[in-house]
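**Q** generate coordinates for the sequence data below:
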Amino acid sequence: MSPTSQAEAALLASVPSGLFIGGEWVDAAGGRTFDVRDPSTNAVVKTIADAGPEDGIRALDAAVAAQEAWAATAPRTRSDLLRRAFDLVRERAEDLALLMTLEMGKPLTEARGEVTYGGEFLRWFSEEAVRINGRYGLNPEGTGRMVVSQRPVGPSFFITPWNFPLAMATRKIAPALAAGCTVVIKPAELTPLTTLLFASILQEAGLPAGVVNVITTTASGDVSAPIIADPRLRKLSFTGSTPVGRKLIAQAAEGVLRVSMELGGNAPFVVFEDADLDEAVDGAMAAKFRNIGQACTAANRFIVHADIAEAFAARVTERVAAMRVGRGTEDGVQIGPLIDDRAVAKASDLVADAVARGARVLTGGEAIEGEGTFFAPTVVSDVAPGSAILQEEIFGPVLAISTFETEEEAVRLANDTEYGLVSYVFTQDLARGHRMIDHLETGMMGLNVGVLSNAAAPFGGVKQSGVGREGGLEGIHEYLSTKYTLIPVG
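**A** Coordinates of the predicted model:
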């Protein structure tokens, strides 16, 4: 066993394998377990508890039992706990990064970046916990004084995706705890280990029993449905695909639950003829290939002015062709494996459809033979209207280029989707940039930048990319309800 594999083995041994319910690590009912695998090798990295519906209700029982005391906990106490968790995440940064790389495959450099990004939600909401406020004043008639206050929504259920195992947990848990809400979280079956390690960090930070509960399972629908249907639950937050989000919203409607939904994306990356080409190429590489293209914010459609499309394609192709593919723990690797065989098949099908409609593959374009689920970083140009690659979220390292002639055409093409999460625009014309802010139908936009996520900014989309916002000043209000009280003047 090499030193690297010894380090991996020691880390994996330190990760809890049970469910975290009521402040204790427990087995699933019936002792059920499942294997977590490394997508770069398909090797089993750890076997953990496989929760059933009864375990989900046990977790909700614990959250409900802890709700009243946690809501009554002083804001400063909640703040201090989140700050301790932030400090511990920084101390355990290398462990968290390596664990993410082992369970989902992203290059270690990117995993370290996620630890920094994910940790910032703990720091940001530790500061917001003590700034929850209301207002007080005389009503217009002068007959009473109005008191407007904010209260925790209550027990919350989180369903998180596999692609950002730490950040998706902290982005939901931190504002909930800051607001005074207790939590049940169900991480993705493919990447549950990071959430389990993070729960142990919260425990070390002094988290009271039952405030956060973690259930890992291979039966997501069976476990989630009874929790969502339980009248004691008050909030549901989900990050994932739009089809699943629609089903969850329908389930939540029965109990009139507060919902936050961060769903699919089909991000346009618009490059105007006056763009700084070097800047645009750098932005394209960041917006497309971060996390191996497996991000809801990944640029999906590169809409490039016809006058510069050839030069843009040549420059990105040179950069993409030079990218190193391999296991994320290896030095210099920029592209790790896709999450599973289905992701590889989807990327292959989208490229094949585009080529059948006349597109040209400039580099890559196919799965890489051998161990693991790797797909070659790819550039496809001359993508025709109607191609599936322009309609579906790619979730892989495939950069697809189409062209436009006028600003009006660029706007029409960018908005020609049911999704509206994020857009990217490159232009040196400030007035045009402001017009694009006004006209692009997305909840977020990067103007001459390829990465825009920040804990201090509201993250979320419009149309079928979801409802609600995570992060920023807006994020904590997803976990607060407004109460108005009238006190007569007398």
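**Q** going by C-alpha atoms from here, please, whenever you check contacts or count neighbours.
**A** Will do.
**Q** quick one, what contacts residue 110?
**A** Counting by CA atoms under 8 Å, 6 or more residues apart in numbering, residue 110 touches 290, 291.
**Q** so it lies in a strand, does it not?
**A** No. In this structure, residue 110 is helix, not part of a strand, as judged by DSSP: H, G, I helix; E, B strand; the rest coil.
**Q** one more sequence to fold, the one below, so I can look at both together:
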Amino acid sequence: MGILTSTSPATGQQVGSWPTHTAEQIEQAVRTAHTAFTSWRTSDWALRTALLEAVADRLTARREELAALMTDEMGKPVAEALAEVDKCAWTARFYAEKAPEFLADREVETPAARSWVSHEPVGVVLAVMPWNFPFWQVVRFSAPALAAGNAALLKHAPSVTGCALAAEEVFRDAATAVGAPAALFTTLLVDEADVADVTTRIIEHPLVAAVTLTGSERAGAAVASAAARVIKKSVLELGGSDPFVVLDDADVALAARMAVRSRFLNSGQSCLAAKRFVVADAIADEFTHRFAEEVAALRVGDPHDPATQIGPLAREEQVTALQRQVDSSIAAGATVVAGGKRPEGPGAFFAPTVLADVTPDMAVFQEETFGPVAAVIRAFDDDQAARLADDSPFGLGASVWSRDVDRALAVGRRITSGALFVNAVVASDARLPFGGTRRSGYGRELSEEGIREFTNVRTVWIGAQDAVAPGEPVE
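**A** This next block holds a predicted model:
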């Protein structure tokens, strides 16, 4: 048995420590979750709705406590942490209202007395989740999964173990309050050295039906491989290097202001944040000046201070990786117009950074930068802007800015991504499906598409006395 610890990236002080689960405890958790599923799969909509409403109520009641825990464990500015909890509560209520509609039987006219398509739960679903949005990543998976009649096992990032256990408390308290099985949601504590082996064993377990992962490409490939070997469904939400394209007729001041919001949310630690800013040459100087000016004014500091806009990165090694990407790009010809290095003093901080004169051969263009670093790339015309934006192995989101919406859409359609936003910052919203393509993964979360990912699409045919099933011979 090992020990998981979480440490504040702002102070270096330990937040908490917990013993990991043994192989026997994990086996029991899987079996208990499956037992919970066997009764939950036939539960009525009144009970499922009540569960999600109760989850939302508990998230709201504990919002300050849960936000402070996020801030302690991974350094999220507390104002953003509060907003994250609120978004989780809203999403739970959204599925409480919409799940019956999303999963309603679809009647199909055939020679049968009656035939329809239904969506039925698949079983126990394992979720492997990252540290950057400790509650949102969990709720955007678990709310639709439980609403569909499944049970959930959570293997969270070790650095946010406190959040993982708090999430379990929220769901189990809600389940107990409405009379649902408590084991519908279980957090598994796995030693870091054993994550790969244990995750594979859980995926291969005959009582586990599917797996979803949000994380790195390497982790996604490992999970997808394990699931494929046992022919189980997987959904992957991986990295992103989203383009933010500003055409020459855009409102430059608005685009620059929204560029700051897009890039520096969660201190830049977001898969769907804009990372590559492809700007028309005619307005590039003005955009870069406005952008850098606003970035330089961002308040960096104690993440518990409500006025702080940029907190520390979640881990010290991220600072090292980001500095390598920045230094390498500067050596290749990029120009620093804001930030460029970690500030003096304690904590895993990195100054909000804007690099101009970036070209496709540089690290900040080719690689995902997971921190407060923005790369500005010039484009001579719309064709080059589209080519530069699409020059990436990723395909999560893209945004295009122009006063001419049709022109923006024409450029956007040449960029491969799971989401295209015009004159708006890319964001996840429970009302719309979320996910990527290329090396950003596959499958969808949220909305109608997301809740159906972990369902069995089942055809039901009721025979009529004078009807024949498809494919039967007719005399």
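**Q** quick one: TM-score?
**A** TM-score of the superposed chains, computed with TM-score structural alignment, normalised by the length of the second structure, equals 0.94; 458 aligned residues with a CA RMSD of 1.4 Å.
**Q** please identify which helix or strand holds residue 301 of the first structure.
**A** strand 299-305 (DSSP states H and E).
**Q** with residue 423 of the first structure instead?
**A** Going by DSSP H and E, residue 423 of the first structure is in strand 422-426.
**Q** Three-state assignment for the residue mapped onto residue 433 of the first structure from the second structure, please.
**A** Residue pairing (TM-score structural alignment): residue 433 of the first structure is matched to residue 408 of the second structure. The three-state label given to residue 408 of the second structure by three-state DSSP is helix.
**Q** what sits against residue 408 of the second structure?
**A** Per CA under 8 Å, 6+ apart, neighbours of residue 408 of the second structure: 247, 400, 401, 402, 422.
**Q** now those in CSV, with neighbour count and distance to residue 314 of the second structure?
**A** Below are the contacts of residue 408 of the second structure laid out as CSV (neighbours: other CA atoms under 10 Å; distance: CA to CA, whole Å):
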residue, neighbour count, distance to residue 314 of the second structure
247, 29, 34
400, 32, 30
401, 28, 31
402, 20, 35
422, 20, 31
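**Q** gap between residue 278 of the second structure and residue 163 of the second structure?
**A** 37 Å (CA to CA, to the nearest Å).
**Q** same thing with residue 198 of the second structure?
**A** 21 Å.
**Q** who's more crowded, those two?
**A** For residue 198 of the second structure versus residue 163, neighbours defined as other CA atoms under 10 Å are more numerous around residue 163 (25 against 17).
**Q** relative to the second structure, what is the average displacement of the strand holding residue 301 of the first structure?
**A** When the second structure is superposed, strand 299-305 of the first structure averages 0.8 Å from its matched positions, counting by mean CA distance after the TM-score superposition for the first structure.
**Q** now the residue nearest in space to the middle of the first structure: which helix or strand?
**A** When CA atoms, centre = their mean is applied to the first structure, the residue found nearest the centroid is residue 168 (4.7 Å). Using DSSP H and E, the secondary-structure element containing residue 168 of the first structure is helix 167-179.
**Q** which elements pack onto that helix?
**A** helix 75-91, helix 108-128, strand 183-186 (3 or more CA pairs under 8 Å, 6 or more residues apart in numbering; DSSP states H and E).
**Q** next secondary structure element downstream of the longest one?
**A** Read it as helix 108-128 of the first structure. strand 135-138.
**Q** now the next helix or strand after that next one on the second structure. Mean distance?
**A** Going down the chain from strand 135-138 of the first structure, the next helix or strand is strand 144-152, by DSSP H and E. Mean deviation of strand 144-152 of the first structure relative to the second structure after superposition (mean CA distance after the TM-score superposition for the first structure): 2.3 Å.
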